[in-house]
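Enquirer: Build the 3D model from these lines:
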Amino acid sequence: KAVEPTACDLLQTRLDIWADLNAITLLIYLIGIILLSLLAGLVPAVLLSHYHPLDVVKGTFRRKTKAVYLRALYVVQSGLTVAMLTCTLYLSAQIYRILREPLGYTYGHVLDYPAMTVGSSEKIRLFRDEARKKPFVKNVCLTAGTPVNRGNNNTTQLYDSNGIPQNVSFQVFRTDSVFLDIFHIQVFDDRKLPRKWGNMYFSESTFDSLQLDYARTAELRNEYGRQYAVGGRYADIKFGSILLPQSPTMISVEHPDKVRPWNVLVETIEGDQAAYKRELDALFSEVVEGIPFESKWYADEMTEVYKDLLHMRTTIVAFTCAALLISLLGLTAMSIYFISQRKRDMAIRKVFGSSAGMERARLLRFSLLSLLAGMLLAVPLAWFGVRQIDGILHYSPMAMWGVFGVAFLLVALISLGSVCLISWGAVRENPVNHIKTE
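Expert: Below you'll find the model as predicted:
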């Protein structure tokens, strides 16, 4: 019940434990508990029901349960835990890389207003002029498209260096010159062409895809004879999600009064961003005369692009933490059982001169060897899980061995630490307490 709000958010649904609690759900819970209990008791029950009295008298059965079954359980449990933790850490590392992938542009505090909902270019320009008067406003840009909403697609055939037409899919941004300043896009070799309607700047991949030498390319021609004068070039920028296929981009810088904007971008200075947004929203609402709108910070729009990815990470991390807790509790329980079985052996060795430190080292060696064996099981499982993650993300894979090592170290530290703590009292007990019962 305590985690119900978090579960609702993760699963994107409405949960109400108390409201859904009825005779049927209670019966399902009870049946589930009974089945789990029977399953958990099945293995030891089968082992005990097949023992031979002579094995018990000779101690063979005790040695078998200690040496074979316990180690097998320990190996499987630790191997599954390491593999599961590896996949979670790998996914988190990949998402970290995705969110910090260089975009080819940067931005500060940029507020995005949807100009298309207003229906009047005069009102948008009035808002631009009034917003510029605010002391906290650095820039105001009118643009048809932003990198996050991918602008407009224009697929055409352009002639390459050999005069052969090639399909080129452009993402086009028709905007004013402030666009370059807000997103800190540097135009290399701005030719400043004397064009009435503005200049066209192309990303570097445009010339690479057509095998054209930029220095010798004054214009691009398509199959219909249309010419695109090259006003300059800039480094490639990422548009939309970087997980989507990327293609060349074109920025058509036009006179501010000639742009038919889809968006109004307002860049503010450092300060009380919430207050700035309220004041700009009030101004926009006044100018557009109460037409409903929704303004968003550009950073929040970028986060929304990866909303599903972030939600998947949060969900997997949450379930992994729960499973990891259960798994580590299982490792601790097996450590307690293992140490309790070894008390008689420790007592006999201590009578013949063994010390508490030597006994603790024996226990740790058993756990460490079991963990190393579990690592052999974890490698193929982790590799399979990582490949599945790469298939979902479609992002450049990274070596999994770093996160695998971290996962193994975490499980080893917790497992060996629990053995150390649990054995602290056992290795110091008086050996007479265990030998006198034999």
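Enquirer: C-alpha from now on. contacts and neighbour counts both.
Expert: Fine.
Enquirer: what's the distance between residue 285 and residue 71?
Expert: Noted for residue 285: a distance of 70 Å to residue 71, by CA to CA, to the nearest Å.
Enquirer: Sorry, wrong one. I was asking about residue 212.
Expert: 65 Å.
Enquirer: what about those two, which has more around it?
Expert: residue 71 (21 against 16; other CA atoms under 10 Å).
Enquirer: which residues does the more buried one contact?
Expert: residue 370 (CA atoms under 8 Å, 6 or more residues apart in numbering).
Enquirer: In which helix or strand does it reside?
Expert: Assigned by DSSP states H and E, residue 71 belongs to helix 70-99.
Enquirer: What residues of that helix count as buried?
Expert: For helix 70-99, a neighbour-count test (16 or more other CA atoms under 10 Å) marks 70-71, 73-92, 94-95, 98 as buried.
Enquirer: mind listing the helices for the stretch 301-438 of the chain?
Expert: Listed in chain order, the helices of the stretch 301-438 of the chain (DSSP state H, counting those that start in this stretch) span 307-351, 356-393, 401-426, 432-435.
Enquirer: so how far is the first one from its chain's centroid?
Expert: Its chain's average C-alpha position is 25 Å from that of helix 307-351, according to CA atoms, centre = their mean, to the nearest Å.
Enquirer: Now render the helices of the stretch 301-438 of the chain as JSON lines, adding distance to residue 52 and mean neighbour count.
Expert: Converted to JSON lines, the helices of the stretch 301-438 of the chain look like this (distance: least, CA to CA, whole Å; neighbours: other CA atoms under 10 Å):
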{"stretch": "helix 307-351", "distance to residue 52": "19", "mean neighbour count": "16"}
{"stretch": "helix 356-393", "distance to residue 52": "27", "mean neighbour count": "17"}
{"stretch": "helix 401-426", "distance to residue 52": "30", "mean neighbour count": "17"}
{"stretch": "helix 432-435", "distance to residue 52": "24", "mean neighbour count": "14"}
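Enquirer: Kindly present those as TSV, with separate columns for distance to residue 243.
Expert: Listed next are the helices of the stretch 301-438 of the chain as TSV, based on distance: least, CA to CA, whole Å:
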stretch	distance to residue 243
helix 307-351	10
helix 356-393	7
helix 401-426	22
helix 432-435	64
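Enquirer: quick one, which of those is nearest to residue 146?
Expert: helix 307-351 (18.4 Å; CA to CA).
Enquirer: now the other sequence, so there's something to compare against:
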Amino acid sequence: MHHPTPPKWADRFLCWYCRTDLLEEIQGDAYELYERQCKSKGKFRADLAFGWNVLRFFRWSNLKRRTSPYRPAMMYKNYFQVFKRNLLRQKAYAALNIFGLAIGLACFVLISLYIRDEMSFDRMHTKSDRIFRMHEILESEGVGERSASLPFPVAEALQVDFPDQVEQYVRFFNFQSPALAMSTIDHEKEFYESRAFFTDSTFFDVFDFNLITGSKATALDHTNSVIITQSMAKKYFGDTNPMGKYLVFQGEHNLLVTGVLEDVPQSTHFQFDFLISFSTLTHYYGTSWPGWYWNPCWTYLLLRNPSDAPVLEAKMPAFIRKYFPEEIINDVTLTLFPLADIHLQSNHDYEIQPNGSMSTLYIFGCVAFFVVLIAGINFINLSTARAIKRAKEVGMRKTLGSYKGQLITQFLFESVAVCALAAVVAVGIVIAALPFFNTFAEKDIPFSTLLDPFFVAVLILLPLVVGIFAGLYPAFVLSSFQPITALKSASSGEKGLMFRKVLVVVQFSLSIILLVGTGISMDQLMMLQKNDTGFQQENVIMIQTLRTPVAQTFEAIKAEFKSNKNVLEVTAVEDVLGAKHQVGNYSFDVMEKTRPIPRLNVRHDFLKTFDIPLVAGRDYSEEIYTDDSLALLVNEQLVKQMGWTNETAIGKSFNGRLNKQIVGVVKDFNFASRHQPIKPLVIDLNLNPRAFNLFIKYMAVRVSPDDMNSTISFLESKWEEQYPGWPFEYFFLDSSLESLYKAESKLSKITIIFSALSILVACLGLFGLSTHTVEQRKKEMSIRKVLGSSDAEIFLLFTKRFFVLILIAIVIAFPLAYVLMKQWLSTFAYQVDIDFVIFVLVGFAALGIAFATIAFQAWKATRTNPATVLKND
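Expert: Below you'll find the predicted structure:
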């Protein structure tokens, strides 16, 4: 059918203009209008009208193009429509891409939430930059203690001597007891409380904890006053107002409730439920505090300026010489530690509660980075692999007049849009997983934290960065093709092949490093928890006895307990064996002066209860009445440091108030955490009943594993008969010692979970790439089958390229993993030997997972009918 031709100059101008702006619909409308006018008005008048309309349109569009939002909006609407069509056309790949990246982003956000929470400890106080805790290091020749606490008089003397630096101080004290008894006045509710402290009335001058009821100025001013938290108010008084009511402390002192605090946030390096006025201690120590040797007080200083800390530390040697006992002044060092650094960087003895670890956070940070990097690589790999499928589209668009800049914008827009969807899915995953993560990580991170500017920025910038990198290849490489080249290259699968191979190798290398690290960290944890510590820790029940009536009737309750056939041995000990110890000053024959040496006060049958072997001499004997005053047991490490042999050590004297002699040498055992090497130890028999007020904190009862419940019930009944009104509080020693390695346990659990997720993400990418490869090479495989290749040969051909990449990843990852884990293990006093079986297992696991991932696609490739493929192609 013949169509009238408009004026040549106007026609060419309109074609050029509409082509460059992708406005083909305007060109079509102009031709339709011209044809109608030719029929109604004649060709001459139609030509004039066509030319005029073209000029008028050009003038209007140039004026409006830069000021009207319609044009950019229409352009991005077009981008969005193309993006939506591609997304719906390739649902499987879109799901793989979005879900894989969402998992990586969610892992990164969850670990970041954990790290941010750990680093926020103690920063809620407005004066946190001026608050320092003072530490005492008492060591001689590397033996002694690095204590987080100080003697009673230190704080007051510091403020008196250095008023220009020390504005205020506050101390915390709890008799160095694991728990203290508290009850209502009618004794209906009686509990041991592990978070009860005596503290100075200056508490609120230093810290900003919120007092709901009561006066901060006077709540701790008077003797026998106590502030309790909301939880304790509910626990002891129910819905009744606790103000003005009494609690009974240790069964002997009535404490008046003068305030109710908000529950202490978890983001503080120590938790408390009861704050008792420091002046209440006059009931126990009179008007003068214990001296300058015993160091049971955690002491915090509020400095006038943060820069005063080094000035004050420089004055400590003179301060020590002025006040501390002569025998220890050369062994004592006093240091200041910033409040905000305590939780992650203080690893001193006698911490109020276990702290976190900065090195653990570094590892978690690396895990988060690895997982999000693996997810990003996976996204980029799939995006670039699929991009070549759009070469024909690029050719058609360029033929129709699209600019290179418009194509770049289109591809980047689509890539960023997919990443934005992944970010939305990631937020959903985080919201769903956060309650479980809080339980697992022992945190209380609220959902509102996700609205923090940092996490908002993460959820915007990370997808944006990944989207831009993923869109760079199709945006700049494909858009640079000449139309004829793009159309010819539409079916080529080799574009960017080397780039994708490198990404797969990097991706699996990171995953393998995480898997190896997980295996070695689990081995290290098992070694710390389960390896022989040198003493019996299974089936040992520890009963709290400090400042209880046990002091007067220990032998009686011991006999009552041992009347049960399932009770094997009973003793008493100063601290939790394998976790804590105290330090005493000792001077043996070969020593010129006293030295601080780790010490344990014990009762008879200590070695029997914990099954600690003697290597020389004898044990303490109940038949030798002078053992508690004239005999000592020591360990092999002390003998070695003194330059003796085990046999020659017997009879060596300790120069103290009494001339004690070594009567036995015990085999070395881990009396402290296995984070530390075994040090010299003195085991001191203390039969003084008053020792239960300070030096003896626990009864240790070793029982038969048979019928454990009835044995515990028996012990509880005998306890209640002997000590009515005193709660029977116990724990199993092995369970308690496991808590010492909480940081390593948490590290192992988190790396297991996120390593598994990293492998899942990597496999999603591998599945996507294998599917893409099947599509790209289906014609080649069909021709090979027609030419006689077997299914096995086709299967091998398909899987070989992926297996080679995994093997390269293994070769790269193993040395890196070994170096990294060797460096991490060097931070432990006891290190597990790196088991190369782990490397073998991880290698086979990586190959097996890769095989399982691509096997279906490989099998699918072998089952394809060549005739169908070649006919369709």
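Enquirer: List the buried residues of stretch 642-652 of the second structure.
Expert: Judged by neighbour count using 16+ other CA under 10 Å, the buried positions of stretch 642-652 of the second structure are 646, 649, 650, 652.
Enquirer: For residue 642 of the second structure, see how far away the third one is.
Expert: In other words, residue 650 of the second structure. For residue 650 of the second structure, the distance to residue 642 of the second structure - CA to CA - is 12 Å.
Enquirer: Show me the strands in the stretch 301-450 of the second structure, by range?
Expert: With strands called from DSSP state E, counting those that start in this stretch, the stretch 301-450 of the second structure shows them at 332-338.
Enquirer: ditto for the stretch 51-200 of the first structure
Expert: 109-114, 137-144, 152-159, 165-175, 187-188, 199-203.
Enquirer: corresponding residue for residue 575 of the second structure in the first structure?
Expert: Aligned by TM-score structural alignment, residue 575 of the second structure pairs with residue 145 of the first structure.
Enquirer: who touches its match in this structure?
Expert: Contacts of residue 145 of the first structure (CA under 8 Å, 6+ apart): 151, 152, 172, 173, 174, 175, 261, 262, 263.
Enquirer: And the aligned residue in the second structure for residue 77 of the first structure, how close does it get to residue 94 of the second structure?
Expert: With TM-score structural alignment defining the correspondence, residue 77 of the first structure maps onto residue 507 in the second structure. Residue 507 of the second structure sits 20 Å away from residue 94 of the second structure, going by CA to CA.
Enquirer: now residue 76 of the second structure
Expert: As for residue 76 of the second structure, its distance to residue 94 of the second structure is 20 Å (criterion: CA to CA).
Enquirer: If you count surrounding residues, which of the two has more?
Expert: residue 94 (20 against 14).
Enquirer: Nearest spatial neighbour of that one, chain-adjacent residues omitted?
Expert: Leaving aside its sequence neighbours, residue 94 of the second structure sits nearest to residue 87 (CA to CA, 6 or more residues apart in numbering; 6.1 Å).
Enquirer: count of neighbours near the one you found?
Expert: 16.
Enquirer: can you pull the buried residues of the helix or strand that contains it?
Expert: Secondary-structure element containing residue 87 of the second structure, defined by DSSP H and E: helix 70-89. Buried residues in helix 70-89 of the second structure, counted by 16+ other CA under 10 Å: 79, 80, 83, 87.
Enquirer: from the residues you listed, which two are the most distant?
Expert: Longest span within the buried residues of helix 70-89 of the second structure, CA to CA: 79 and 87, 12.2 Å.
Enquirer: list the contacts for residue 873 of the second structure?
Expert: By CA under 8 Å, 6+ apart, residue 873 of the second structure lies in contact with residue 779.
Enquirer: From residue 86 of the second structure, how far off is it?
Expert: 22 Å.
Enquirer: Also residue 860 of the second structure?
Expert: Applying CA to CA to residue 860 of the second structure and residue 86 of the second structure gives a distance of 25 Å.
Enquirer: Could you list which residues are in contact with the most centrally placed residue in the first structure?
Expert: Nearest residue to the geometric centre of the first structure (CA atoms, centre = their mean): residue 95, 3.2 Å. By CA under 8 Å, 6+ apart, residue 95 of the first structure lies in contact with 309, 310, 313.
Enquirer: and of these, the nearest to residue 421 of the first structure?
Expert: Among those, and counting by CA to CA, the member closest to residue 421 of the first structure is residue 313, at 33.4 Å.
Enquirer: how about that closest one, what's its partner in the second structure?
Expert: Per TM-score structural alignment, the equivalent position to residue 313 of the first structure in the second structure is residue 748.
Enquirer: pretty sure that match contacts residue 523?
Expert: No. With contact defined as CA atoms under 8 Å, residue 748 of the second structure does not count as touching residue 523 (9.4 Å).
Enquirer: Now do the counterpart of residue 663 of the second structure in the first structure against residue 180 of the first structure, distance only.
Expert: When the first structure is aligned by TM-score structural alignment, residue 663 of the second structure is paired with residue 231. Going from residue 231 of the first structure to residue 180 of the first structure by CA to CA gives 14 Å.
Enquirer: what ranges do the strands span in the stretch 1-150 of the second structure?
Expert: Using DSSP E, counting those that start in this stretch, the strands found in the stretch 1-150 of the second structure span residues 131-140, 143-147.
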